[in-house]
Structures are given as C-alpha cells and as structure tokens.
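> Sequence below, structure please.
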Amino acid sequence: MSGKDQADALVEQVVAAHDRHSPLSIVGSGSKAFYGHATPGETLSVTGHTGIVNHEPTELVLTARAGTPLAEIEAALAEQGQQLPFEPPHFSGLGTLGGAIAAGLAGPARPYAGSVRDMVLGLRLINGQGELMRFGGEVMKNVAGYDVARLNVGALGTLGVITEVSLKVLPAPASTATLALEIPASECHPRTEAWLRSGRPVSAVAHDGERLYLRLSGTTSAVADAVSDIGGEPLPESTARAFWQSLRDQTHPFFDPSAEPLWRLSLPPGADLTPFGTPSLIEWAGQQLWVRERADAHAIREAATAAGGSATLFRGELPNVSVFHPLDAVKMRLHQSLKAAFDPRGILNAGRLYPMLEAA
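Prediction:
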C-alpha cells in the first residue's frame, strides 16, 4: 500500500469514528504505552504508515512518515554523518518517529542540542473530523506565526493523528568523550555552567548519586583539550555509549520497573534539589530529576511548583494521582479550547493527557 493509500485509510477510520462519536486509541509501536493515562476505544494503528519521504543532507532536513522506526531514521542519517540531535528514547527498541513527536521526550543531549519541539519544521496530521492537514514545511523560514506543528509535540495524539513529520537534523560530532568525576550532586549545575562559559563542548551531564558523568562532543581538538583540562576518569567508548543509552532508554538499573513509582521532575537551571530527597538520578545538569517515591504525591508536586517546575508520574500508578502536573484554571481552558478546535467530539486519545480534558 502506498503512503497516500495508508493515509487515506487512516482518514477513513477517523471519519467513521467521528460520525459514530466513537473514541480512537492511536497506537504506533507501543513503546510508550506506559506514558500517560489509558485511552478507551478502537485502536487506530499507524505502524503500517512508514518510510523516509525525503532526506536532503545538504539542507539538514529529513521528512518521514509517522510509523517509521527511529532506528531506521538514525541509520539513514548516520550514513550521511548526521543525527537526531535531541536523542529520542527508543525504550523497548521499537520507538517510532510519530511516537517521538507525540510524546515530546528527549535524551541526554536535550539542554545542549535542543528539544524535540525545536527541531520540528512541519507535519501532516488528521484532525478529529478526519481532515488531513499540513502545518509548517521543510525549511526554517516556513515556521512562522502560530506554530501548530510544534503545538502537537507532547500532545500525545490528543489534537490529531500525526502522519508525517519534517525535522531539522544536525551533523554528528567528529569526536566524543565521557568523563566520570568524583563530584557531589550539588555541583552539577555550577560545574556545568563553568564548563559552558569556558567554551567546553558539553553534550550531556548526569549524576547517579555517586559520580558525575560528563559527555563532551565536538571537534577532535576541542574534545581533547577539554578532557585534558577537566580531568577525571575517561570511560572507554563502548562503556560510555552504553551508559548514555541506558539513560536515554531507561535500561539503567535505577529505572527498574519493579521498583517504586517513577517521578520525572522538570526544573529550572540551578534549582535546589535537596527538597526532593533520594533515591534520585540527575540529568541535564539538574534540570531533569528522576525520583522514586510512593509516599506523598502532593508534597512532590508542591516542591516542584515552589521550585518553578513540574512533576510527572512517569511510570507506575498511585491512587487518585494524575500522571501529569495539574493545570490551573486558565491553562485548562486553553487546553479545552485547543481540543475543541482540533477534535470537537473528543474522540482522539481521550484522557491521555488529563482525564478531565474534554472538548469545550
């Protein structure tokens, strides 16, 4: 079946569901099925809608269909010495491009290379009435005005069925090195700021409770100079690659799914991490904090709010606790208005973000 035929089949399914007022649960590979609230209704699968539509290496732009595996995209980019700079998680290894955009999750490089949203140039999607729409384009100058394409990043399919995405890609670094340093967790942010101010090519910073891990990526000379100046224990390339991948895909022992519920805290640079206790794992030099805690969800969210951030119940369930940080009344009305504009009958991934979020 051609890409157009696949898209037409998806449109037909959405139109039928709209006419019946019947909910649809959008599914790709299922690698992020744990993320967000469960959704009711008939399955709408995009797994057959695959393929790289266009890749212009000299323009640093790639367009692919939503069901295309991330591994396929990354392999094609690697052949041209390029990469997805935001390092999207693969989780079970089956992650797709549409899922990466819908979830909006990024890996260790996010603070230094850009977010998922930063790299989206345009997309095609099917709204809740079965209309196939296009937003943005394949060049940066097309991304202007009210950026609907990027609005769908992190919306978890509640505004539309993403069918195709155009992304900005970047050259892969010529050299990469990882250092392990005996530095306390409280020093993550100030040390990182000092390295960045001195021009060091920082591409990832994490702390596992015992040591700080620093990844450097750039020209061979810049990385070598930084390694010599900073010191610490250089990790073998294979060990370093496995470590950062274990954080990206949550295969690191800290993320053991049989352990306590997992909280993801998004915090501003330099936030005080002491109110969140342990056990915890620090990424993004302190801007992303992973915490294992069952006792008091309200206290965790109050502390996150006081710090200027938010707390997501990333994995696991707690009685009467929503997955995502509660919205105030104004933000909820904005969400409801957007939902009504894109999906007036509320059939797409109903309740995936907030169970109380319905079409206005």
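> can we go C-alpha only for contacts and neighbour counts from here?
Will do.
> So which residue is dead centre in this protein?
For the chain, the residue lying nearest the average C-alpha position, counting by Cα atoms, centre = their mean, turns out to be residue 105 (0.8 Å).
> so what's it up against?
If a contact means Cα atoms under 8 Å, 6 or more residues apart in numbering, then residue 105 has 88, 89, 116, 154 as its contacts.
> mind running it again at 7 Å?
88, 89, 116 (Cα atoms under 7 Å, 6 or more residues apart in numbering).
> Which element, helix or strand, includes residue 229?
Using DSSP states H and E, residue 229 sits in helix 220-230.
> That helix - contacts with which helices or strands?
Identification of packing neighbours for helix 220-230 by 3 or more Cα pairs under 7 Å, 6 or more residues apart in numbering; DSSP states H and E yields strand 175-181.
> Now the second one, please; I'll put the structures next to each other:
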Amino acid sequence: MGDNVQRIEQFREQVLAAASSGRALRIRGGGTKDWYGQASDGDILDTCGFSGIVDYEPTELVITARCGTPLAEIEAALAERNQMLAFEPPHFGAGATIGGVVASGLSGPRRASSGALRDFVLGAVLMDGKGEVLTFGGQVMKNVAGYDVSRLLAGSMGTLGLMLQHSIKVLPRALRETTLRFETDEIDALRRLNEWAGLPLPISASCWHGGVLTLRLSGAQAAVVAAARTLGGQAVDDGPAFWAALREQQHAFFDGDASLWRLSVPSATGAIILRGAQLIEWGGAQRWLRIDADAAMAHNIRRAVAAVGGHATLFRGGDKRLGVFQPLAPGVARIHQRLKAAFDPSQVFNPGRMY
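The predicted structure follows:
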C-alpha cells in the first residue's frame, strides 16, 4: 500500500513539474498502442509500475485494477472464475495494460452483441492536470454518481488526465460456442446479417471477407445447437483461433503495407463502394478498408461514410497529416476544448493525440 501511495505522489510531482515548466507528458503503459491516434510528444509518464488488482468480487461481476495492470493478468484472474471482459479488447502486444485498454476505447469481435468498452466502465480514479485525484462512479451499476465521466474517459486517449484506477463490469463466459462458415458475396452477407439481427439467435460475432461469412454462436448449449441447426453453414474447428486472430488483427486481411481505415456505419448500411479490400464485422457496423490514400482519397472515404451516417478513422499506417479521426463538428469541437480545459488547463497530458 505504501509503495502505491508513494507512486501516486511521484505522478503528482511529475504532473506539477510539467505544468509549471510548460512541458507535455506522454502517458505510456505497455506501449502496445503507441501507433494509434495522432503523433504525441512529451516526456514519458510510465504507468507500468502502478499495477495490481485492487478488488475482484465474482458474485458482483466487477473487477477493479490499477492502470498499469497487465491485461493478461486480469483476463487470467477472470478465467479462473469462468468470467470475461465481454467487450473482448485487443491486446496488440504482450505488454497491454488495462489503462491502455480504457484509454484507447477499442472493443473486439463480441462488441456488437455485448456492448462497447465504455458500456462496462463503472468507475475511475483520475489525476487531473493540477495533480488532484478525482473519483468518478463506483463499483456497482446502481452507483451512478459521475458515471458519465467514467465513460467519457473511455477512448479519451489519455488527453484528460492520468487514469489511475478502473472498475469494470465483467460477465460469465458462455457455456457453449460454435463457429459457422458460409460462402456468400458481400451484398448477401449483409442481407443475412441484418435479417438474423432481428431474430432471437445467440450470435456473438461475425466477419465477412473474400466471399466467406464467419459467424460465432455463444450461449447455453441448447440455444447454440438449435441456432446452428436453423442457420446451417459449415461448422469449423478453428473458431477460437480465428476470432483471436481477428481481434489482434493477425487475420491475413491485415497483412501488407497499405493503410488501414476503420469505417463505423449503421449496421443496415449496404455495400460501400470504395477502392481497396474490405472486411466487415459487427453485423455490418464495422468495416475495415485497406487502401493507399492521399488527401483527396481520404476526403472521398470520409464523405462516402458520412453520407450513410457514419465516420472513418485512419486506424493504422498512412499519412497522419490527413487526420486520424473524423473531423469534429464545430459545436462538438468546442465541447472537447472545454473538457480539456476543465481537466487539464495547462495542456499537460497527451496534447494533440486526438486532434
């Protein structure tokens, strides 16, 4: 306990020193997502030494851990009690920490059925740009004081402060999982996915690429068996390995040097006609695009996606001068600026990492 108190004091000293000298701090845990977002400069504030599971009560379905706790450690503790992080966060490297998971806000294949990372964040402890430690939310869903702020931190890329601790809702693992494959083109795959979304089927993940639609069913044994019988398709044995590779972007689609765009659209959206190869997840709501794009092409991508009510992110590779994230509407940009000013008035934390 004493070491953790001392570490918090060291963080505070580093934050106050940076604020007084006008320097920036670059918050870094395992560094597995350093490439994500705009380039960020500044002195490194290393969180890896501030780790450990603070509290885990399986019957309450909540785990609380310090920001530098390895994601693998948390997943191992949950697996012992047959529980999981239902949003299936990607690691992108062995050093991934829970702080980086929350800061990046990324969710994996199960997101469409279980919810996004931000839906599972119950509480957080944050050190702001003045070195003050603030507590938001709680350890149970009914404790909603400050809950919106806790969720606001998810995906904030460390720009609002140093997230010291997180309380996250967990769920039981499914009793049975089965993976099915269907040979079908993109248009028919999207039609099927949207039809199935309206039926009581235990679909927990989907992926279409290269004429093949892959589906995961999760739930009680009777429900999974009945759904597999209804849907047909070909049962495959490599399901767990396939979904893990998709989550970590080790699927063959992600190979190569072309830049990777993430297109977020309403799931009922039809085929989006763009140059380059596409992979479709989340029942049609998440689409990955591999393409070499100049400024004009980036504008066309964002215009095409905005036309259907979505947004596009330059996820990996490419020229970040094009802007990694979809430009904000003026009103939304002002809200971002006010939040930044409230939590980090000296612009200490990860300046420019998002916009």
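> Let me know the angle separating the helix holding residue 229 of the first structure from strand 175-181.
10 degrees (axes from the mean of the first three to the mean of the last three Cα atoms, to 10 degrees).
> Look up the average distance of helix 220-230 of the first structure to its aligned counterpart in the second structure.
Superposed on the second structure, helix 220-230 of the first structure shows a mean distance of 1.0 Å to its aligned residues (mean Cα distance after the TM-score superposition for the first structure).
> what's next to the top helix by length along the first structure, contact-wise?
Taking DSSP state H as the criterion, the first structure has its longest helix at helix 3-20. The contact list for helix 3-20 of the first structure (Cα under 7 Å, 6+ apart) reads 23, 49, 126, 128, 129, 130, 163, 345, 347.
> Stretch 43-56 of the second structure now?
With Cα under 7 Å, 6+ apart, stretch 43-56 of the second structure has contacts from 4, 7, 24-30, 62-69.
> before we move on, what about stretch 160-169 of the second structure?
By Cα under 7 Å, 6+ apart, stretch 160-169 of the second structure touches 61-67, 99, 120-129, 139, 340, 343-344, 349.
> hey, where'd the helices end up in the stretch 251-360 of the first structure?
For the stretch 251-360 of the first structure, the helices defined by DSSP state H, counting those that start in this stretch cover 297-306, 329-342.
> can those helices go into TSV with extra columns for mean neighbour count and distance to residue 199 of the first structure?
Listed next are those as TSV, based on neighbours: other Cα atoms under 10 Å; distance: least, Cα to Cα, whole Å:
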stretch	mean neighbour count	distance to residue 199 of the first structure
helix 297-306	17	31
helix 329-342	16	38
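> Adding distance to residue 143 of the first structure, write those helices out as TSV.
Shown next, in TSV, are these (distance: least, Cα to Cα, whole Å):
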stretch	distance to residue 143 of the first structure
helix 297-306	32
helix 329-342	19
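> sorry, back to before: which of the contacts of stretch 43-56 of the second structure fall within strands?
Counting by DSSP state E, the contacts of stretch 43-56 of the second structure place 25, 26, 27, 28, 62, 63, 64, 65, 66 in strands.
> Count the neighbours of the third one for me.
Pointing back at residue 27 of the second structure there. Neighbourhood size, residue 27 of the second structure [other Cα atoms under 10 Å]: 25.
> ok, now the fifth one?
Per other Cα under 10 Å, the neighbour tally for residue 62 of the second structure reads 22.
> Now do the contacts for it.
Residues near residue 62 of the second structure by Cα under 7 Å, 6+ apart: 56, 139, 167, 168, 169, 170.
> Confirm that the fourth one sits in a strand.
Spelled out, that is residue 168 of the second structure. Yes. According to DSSP: H, G, I helix; E, B strand; the rest coil, residue 168 of the second structure belongs to a strand.
> Fine by me, thanks again.
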